[in-house]
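[1] structure of the sequence below:
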Amino acid sequence: MSRPAPAVIAFTRLLIPSLLVLSGCTSISQGIWVSQDRYASLAASDYFGDSALSVVHPEQNWSAADSLWFYNTTQGSTLLPYDVFLHLETADSPALFRSDDHMNRLRYLPQKASFSNPDGLPLGWVKDEHQGKAYIGLTCAACHTGQINYRGTAIRIDGAPPLADMELMMTRLAAALDASAKDAAKFDRLAQKLGISTQPEVRSQFRADLQQWADKLDRYNTINASTHGAQYVAYGYGRLDAFGRIYNRILTHLTPGQTNRNPANAPISYPQLWDTPQHDHVQWNGIGDNAGDGPLKRNAGEALGVFATYSLQQHPGDPGFRSSIDVRNLVRMENHLKSLWSPRWEDLARQQVLPAIDQTLADQGRQVYLDYQCHTCHQDIDRTDRTRRITARFSSLALIGTDPTMARNALQYQGKSGWFEGRPAKWGNPDAPPFKEQTRVLPALSFATAGAIAEPDHDKSPVRRWLEKIYDLFASIGHRPYDNTERHLDFEIIDKDNPVGFLAYKARPLNGIWATAPYLHNGSVPSLYELLLPSCSDTEIAQGKRCRPNRFTLGSREFDPDKVGFVQRDAGQYPGLFVFDTHLPGNANTGHEYAAGITPVIKRDSQGKPLKDAQGKPLVYYLPPISETQRLALVEYLKTL
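    Next up, the predicted model:
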């Protein structure tokens, strides 16, 4: 496609913002000419042996413009001054931090320059503005767009989990800022690129500003250290303790200058986004209720966690808490996601991108799927049904047996109430019991997000901010998927306010599951094939027992279509690959071992209700371990979903 003349581009840049005010159109916001490859920038080779010479996007009911809107729409993230980030060098070289090579090594997805991304930032990294200043920020897409490579083709999947290592990125970003403040040559190059005056006092102030940002990010990294006692456990590629970090952002804003934190030590796989608006409960532990204004609160909490600027000290006369979050875009984003479909393997097989599915074997696998009652937890849905609604089925920690760290932290973490102490603990309910000196972080997060939503956008004029607030309120109400929800735990409906309901993990529909490796909520199993094996000791593995691996590598995007996961590469041959060790705290690969005959199945009556013993505990039984033939058949069937 030929590039339009510069004069036409300039005119378009003036015209489109005016049209957007009137229409809010997704497509036109990305420019009149949109590349069908979504401006993906590919690497012929990289550190981990991967290569991709072409890109495909599976059919997910989004046009190229829809995808680009998802990639480039801001939410109020203010990580770092924009111009500083644009020209910042890495700590150990003159290469730009934002260079394709460096960001690809961190496993963020490089992008070419486009109308809505003129500086060619990585996918999900955008220029945001707050109080007249420009910042680099992250969008939802940075953590929810994936890529798998197969035989030279990159498959970019909207809403899929990425391999991004945010922990490593933040550590390197702090180091880069510190180096630019302290290294004379780096400082001079950055100052020159930014046009900083050569006057000593101006240079001195700029150096102090750089150091201040470096120290701020270093404090963030220290506060969110992934420690279990004295032991540090790195997240690695494709994982993040989002709850732990959001919680700590809330606690530190409640008590500025004080130590008020918990270890962010429960990293989980980034969840896929398709069907999220249609769920009754979201997040791995279902702590996000989609009833009422739940979706808006959930997204506001995410924005507060991902580097929004905000204060939890309420200004006199303000209805809520001032922040940089863009409520309008959060509402639009949730509505945008309603149209997203999961990817289908068969579509890519028809394009000869992935191998064809063995339908005879897949049919055999479907029978295994039914025999082993997978459908009783993992709801079967039509991904294209606009009216689809998904009832989440939860399994208690004691029965499912997967690593409990994330669910326990999310429910049990506490901290000082700070600014909230003495205030009614439910926003808008003056009769609610007040916050005490100490609080669980979950209700504090809920209070903070409600307050941030209630406050109009101070980046806009008073009239516009109130008009938009009213519009957003009605828009969020009009698009609520659920008026009420129920919590289903171990095949029973329980009181939603009962904390035991959060000590559980959710089973979601498995459509598109093939595109979401590694598996289990904490990413502790590398492939679908190995998910159907038992967890074992190192001794059992050494003796030749077929088991889930206790150590495997992450970082390569090369896809294994047989096991359905990422190809395993040697960390000695490719330094920088992350070695996932399931022996470490929070990394256990146990649980969900129904196919291995280890995880118990609840006995139920003819109406599907659980049968219980005299103490009220569910009666359970065990399924026989599946054979290798059944395992291969089941993996083949899962490809069809």
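[2] hey, let's count contacts and neighbours off CA atoms from now on
    Noted.
[3] gap between residue 502 and residue 352?
    To residue 352, residue 502 is 43 Å away according to Cα to Cα, to the nearest Å.
[4] before we move on, what about residue 494?
    47 Å.
[5] counting neighbours, go ahead and name the busier of these two.
    residue 494 (14 against 10; other Cα atoms under 10 Å).
[6] nearest spatial neighbour of that one, chain-adjacent residues omitted?
    The spatial neighbour of residue 494 that comes closest, neighbours along the chain excluded (Cα to Cα, 6 or more residues apart in numbering), is residue 487 at 5.8 Å.
[7] could I get the contacting residues of the one you found?
    Contacts for residue 487 (Cα atoms under 8 Å, 6 or more residues apart in numbering) come out as 392, 393, 394, 493, 494, 495, 496, 501.
[8] try residue 170
    217, 221.
[9] how many neighbours does residue 227 have?
    Neighbours of residue 227 (other Cα under 10 Å): 16.
[10] no wait, residue 339
    Neighbours of residue 339 under the rule other Cα under 10 Å: 18.
[11] chain neighbours aside, what residue packs nearest to it?
    Residue 339 sits nearest to residue 61 (Cα to Cα, 6+ apart), 6.5 Å away.
[12] to compare against the first, here's the next sequence to fold:
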Amino acid sequence: MKFLKTCLNSLWGLISFPFTGWKNLVFFLLSLPAVFALFLLGVFLSGGANPFLYQTEKDRDGPARVHETDIVYLEQGWDFAYRQKYYFTAQGSHIIPLDMALALESPSSEQLIFGADGTAVNKFGYLPYPSTDQNNDNMELGLNPMGLPVGFVEDIDRKGNSMLGINCAGCHASNMKIADRTVRIDGGAALGDFMGLVGEIDTALIVTMNNPEKRARYAVRRGIELDEAYAELEVASVERQAWQRRNRTEFPHGYSRVDAFGIIFNQVVARDMHLDTRGRHGNVQTPKAPASYPVLWDTPFMGRVQWSGGSNNLIGTDPLARNIGQVLGVFGGVEVTVQNSLPGYCSTPKRKNLELYNFWLQTLKSPKWDDPALKGILPDLDPELVTRGELIYNGKVPGDERRGTEACSSCHGVISDAWRNKEREDKQVCDVPISMVSHDTVKTDRELVDTARRQGALTGLLAGQKSQIKSGETLRARESYMLVLAEVIKGSFAGAYLSASCDGDVSPANLIATANTFGYFAKKAKQDKKQKEADKQKQSRALTSGGFALSPEDIERSRTHLTDARDILNYAEDHVDIPDASVELARANEMLALSNLERAYNNQGIAQHIAGVEPENPQLFRLDFETAQTNLARAKEIIARQNPEDGFSATAGFLDAANLKTAELNFQQAQDNMTPKPATKSMECRPTDIYSSFAYKARPLNGIWASAPYLHNGSVPTLYDILLPPADLKGNCRTDECRPSQFYVGSTQFDPVKIGFETEKTPNSSLLDTTLPGNRNSGHLFRQDLSHEDRMALIEYLKSL
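    Model (predicted):
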């Protein structure tokens, strides 16, 4: 064991090799047989094989296709083999033992939850899929022998137990009913009721345990005695009821939505950190930011992902770290401890499978309205309307040119069909343009960004430990929830490469694979350090170029000017013998000083922006739009009040006119800086400050026609409605048409005119009330001036993307 411990500790030391020298390598070499040592040295010197490119040709090509005659599949880049792997590959999610799940009846009937006709499909809207017994072609893959819905899988835990799990497809695949045909949207926003289904499972455990007839039928299905059935139901219900207590909501979030951040925080920052209570001594918070599921096409090629843009996607390890967090949030687990002899935490996420998911998504394309499979199912596009809509989208209608946020393209860039149809090898991260739009600009419901920025999480046993995220800093007793989550994910990420420490796998193959991975990371760490130095030099050049008033001395001079100007103004206002014009001159001087200070901060922010780093004063970088607007109005008022007979009028008028011009320029600059622009490659690929971001991500709208309902919280049912203003909280509409204040979600029947799903009440639907916090349909009030005809033209263009 001493040999093993020395070997593994030396392996871990390799990752810090560029910074600690040759010591770790020497100890490591001495602890291994000569052949393995020489192999490892070769791996290390070559930088190691990239662990994210290990897929075989079999993984890429897949076996023969499987045919399903009742589903219309689109040309989204996947064949049936890829599709089924995406649907049924485990990722490390453990809800309850699979045998128990398959034997559970609905609490209110004898219908099985996961049977062929189960409530998971018929009541909660998840997608049915034939088992291998029902579809002989499917047997070649050996996937889904139990006929589970899409996205539900058999997931084997570390002890070899077969568990019911959920994967990416459970939340990111959907069906839409167009006339009498069912169309599959791979990577689309799921319409299932996640919280409802989980509640059904958890209630069924208790009801079955306490209802003799249900328990008897359950025991027969399981092939066990009644007492044994009672015992296993009781054990399972303890954990499941704890989950329900953590994640109870103030109102049902319903179909097509879940508060992902809230649930992940409760699972990881509360439960896995052993702080599973509410109040002063725990980290449990009520989930109150329901979000629609984002579509997944093109995400591997964006610099940032998630609705808040709070997750980086820049280097090979970013997608894996993000997906580890996702697994931990949906019934995964991690053992957070500071007692490990090796770095990293043991956790359930399946690293290799998560890497495969990222690989598969690189080949996924957005659905097209004019897909050949939809010919005769959807109406043909109108070329003239598409052309008119494109002009509106880009703000280029002759005689009505638009700038800033009045043009859709200022936030939502456009990717070409040529790029869409490229092979994955020819696409790169950051090819897809995104914009981070401040909440002050878009003004949609703020609960999600508030949740993402939540402060005050207890750090528990991590308090006083060195941060793995913020280099050189020590974790305090309380930090932001996002930082604590990132710390745990980082530990889980490291543990994912140390299966020897978690599972006891000490086979030569596993040790070689671990060394191979660390060789890659050692090389990457060296490259990252070099890049940081280059970024520092770039920032330094940007901060001293372009004529910007950027130095601390410049800002301090501006502050002093403002203080002096205010002193003069106060003196002038307090002495009645001073002419009014002089008072006005002093007031103008104060405004000029204020403008100069704002401009200094703004220029500093611009330079930092050019340098590719977060501005030190992001709120001042944007400029206070309202202050600039007020200054402009005051300057105009001053000039209007000038008395031509006053001896000071000429001088005062001239200076005030100059000040007016300054105010106008500052106002325009404020307007420009508050206006989101299509992201440049350097902007969208900057590392994201995930701890303070107060913005929503705007992505290209290709495939938007197939991803209703709209806005991040799914509070607007159709594309047509998004172009209307919302009613007030009492339901009063001040225009001819408004967004609906209430509508039902759950139908998959597609509306090809307004572009969305039907909103009438059905037996399996939920009411979405937009007057409730988290459900607000406010904001995104762009192009409210469009006529009905122009709205339809814009929608026609959006359908064509």
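[13] TM between them?
    The TM-score (TM-score structural alignment, normalised by the length of structure 1) is 0.82; 560 aligned residues with a Cα RMSD of 2.8 Å.
[14] need the counterpart of residue 390 of structure 2 in structure 1.
    Under the alignment (TM-score structural alignment), residue 390 of structure 2 pairs with residue 366 of structure 1.
[15] actually, residue 172 of structure 2.
    Checking TM-score structural alignment: residue 172 of structure 2 goes with residue 144.
[16] which ones are touching its match?
    So residue 144 of structure 1 contacts 158, 159, 160, 161, 162, 270, 271, 272, 273 (Cα under 8 Å, 6+ apart).
[17] may I ask you to confirm that the fourth one is in contact with residue 269?
    So that's residue 161 of structure 1. Yes: with contact defined as Cα atoms under 8 Å, residue 161 of structure 1 counts as touching residue 269 (7.2 Å).
[18] what do those two both touch?
    Joint contacts of residue 161 of structure 1 and residue 269 (Cα under 8 Å, 6+ apart) are residue 238.
[19] does residue 688 of structure 2 belong to a helix, a strand or coil?
    coil (DSSP: H, G, I helix; E, B strand; the rest coil).
[20] alignment lookup: residue 695 of structure 2 to structure 1.
    In structure 1, residue 695 of structure 2 lands on residue 504 (TM-score structural alignment).
[21] and the helices in the stretch 501-650 of structure 2?
    508-543, 552-574, 580-610, 618-621, 625-640, 649-674 (DSSP state H, counting those that start in this stretch).
[22] quick check: closest non-adjacent residue to residue 483 of structure 2.
    residue 691 (6.6 Å).
[23] what is the burial count for residue 789 of structure 2?
    11.
[24] start and end residues in structure 1 for the helix or strand harbouring it, please.
    Using DSSP states H and E, residue 789 of structure 2 sits within helix 788-800. Helix 788-800 of structure 2 corresponds to residues 628-640 of structure 1 when matched by TM-score structural alignment.
[25] what of stretch 185-198 of structure 2?
    Under TM-score structural alignment, the match for stretch 185-198 of structure 2 in structure 1 covers residues 157-170.
[26] buried residues in that stretch?
    Going by neighbour count (16 or more other Cα atoms under 10 Å), the buried part of stretch 157-170 of structure 1 is 157, 158, 159, 160, 161, 162, 163, 164, 165, 166, 167, 169.
[27] pretty sure residue 108 of structure 1 contacts residue 161?
    No: judged on Cα under 8 Å, residue 108 of structure 1 makes no contact with residue 161 at a distance of 11.2 Å.
[28] the counterpart of residue 94 of structure 1 in structure 2: neighbour count?
    The alignment partner of residue 94 of structure 1 in structure 2, by TM-score structural alignment, is residue 110. The number of residues packed around residue 110 of structure 2, counting by other Cα under 10 Å, is 13.
[29] now the residue nearest to residue 110 of structure 2 when sequence neighbours are not counted: how far from residue 222 of structure 2?
    For residue 110 of structure 2, ignoring the flanking residues on the chain, the nearest one in space by Cα to Cα, 6+ apart is residue 214 at 7.8 Å. Distance, residue 214 of structure 2 to residue 222 of structure 2, using Cα to Cα: 12 Å.
[30] over to residue 90 of structure 2?
    Counting by Cα to Cα, the gap from residue 90 of structure 2 to residue 222 of structure 2 is 23 Å.
[31] higher neighbour count, these two?
    Neighbour comparison, residue 90 of structure 2 and residue 222: the larger count goes to residue 90, with 25 against 15 (by other Cα under 10 Å).
[32] what do we get in structure 1 for that one?
    Match for residue 90 of structure 2 (TM-score structural alignment): residue 74.
[33] residue 142 is in contact with that match, correct?
    No: with contact defined as Cα under 8 Å, residue 74 of structure 1 does not count as touching residue 142 (11.2 Å).
[34] which parts of stretch 377-389 of structure 2 are buried?
    So, applying 16+ other Cα under 10 Å, buried residues of stretch 377-389 of structure 2: 385, 386, 388, 389.
[35] how about the strands in the stretch 451-600 of structure 1?
    487-489, 492-494, 504-507, 551-554, 559-560, 565-566, 578-581 (DSSP state E, counting those that start in this stretch).
[36] I'd like to know which of those strands is closest to residue 228 of structure 1.
    Proximity to residue 228 of structure 1 (Cα to Cα) singles out strand 578-581 among these, at 14.6 Å.
[37] just give me the mean distance for the closest one relative to structure 2.
    Its match in structure 2 and strand 578-581 of structure 1 itself, once the structures are fitted together, sit a mean 0.8 Å apart by mean Cα distance after the TM-score superposition for structure 1.
[38] how near is the spatially most central residue of structure 2 to residue 295 of structure 2?
    The centre of structure 2 sits closest to residue 306, judged by Cα atoms, centre = their mean, with a distance of 1.1 Å. Per Cα to Cα, residue 306 of structure 2 is found 10 Å from residue 295 of structure 2.
[39] same question, residue 150 of structure 2
    Distance from residue 150 of structure 2 to residue 295 of structure 2, by Cα to Cα: 16 Å.
[40] more neighbours: which of those two?
    residue 150 (26 against 22).
[41] quick one: secondary structure of that one?
    Once three-state DSSP is applied, residue 150 of structure 2 turns out coil.
[42] just to revisit the earlier point, in the helix holding residue 789 of structure 2, what counts as buried?
    Those would be 791, 792, 793, 794, 795, 796, 797, 798, 799, 800, for helix 788-800 of structure 2 by 16+ other Cα under 10 Å.
[43] return the residues in contact with the fifth one.
    For residue 795 of structure 2, the contacting residues are 389, 719, 720, 754, by Cα under 8 Å, 6+ apart.
[44] coming back round to it: narrow the buried residues of stretch 377-389 of structure 2 to those in helices?
    385, 386, 388, 389 (DSSP state H).
[45] residue contacts, the last one?
    When you say that, I think you mean residue 389 of structure 2. Taking Cα under 8 Å, 6+ apart as the test, what residue 389 of structure 2 contacts is 790, 792, 793, 794, 795, 796, 797, 798.
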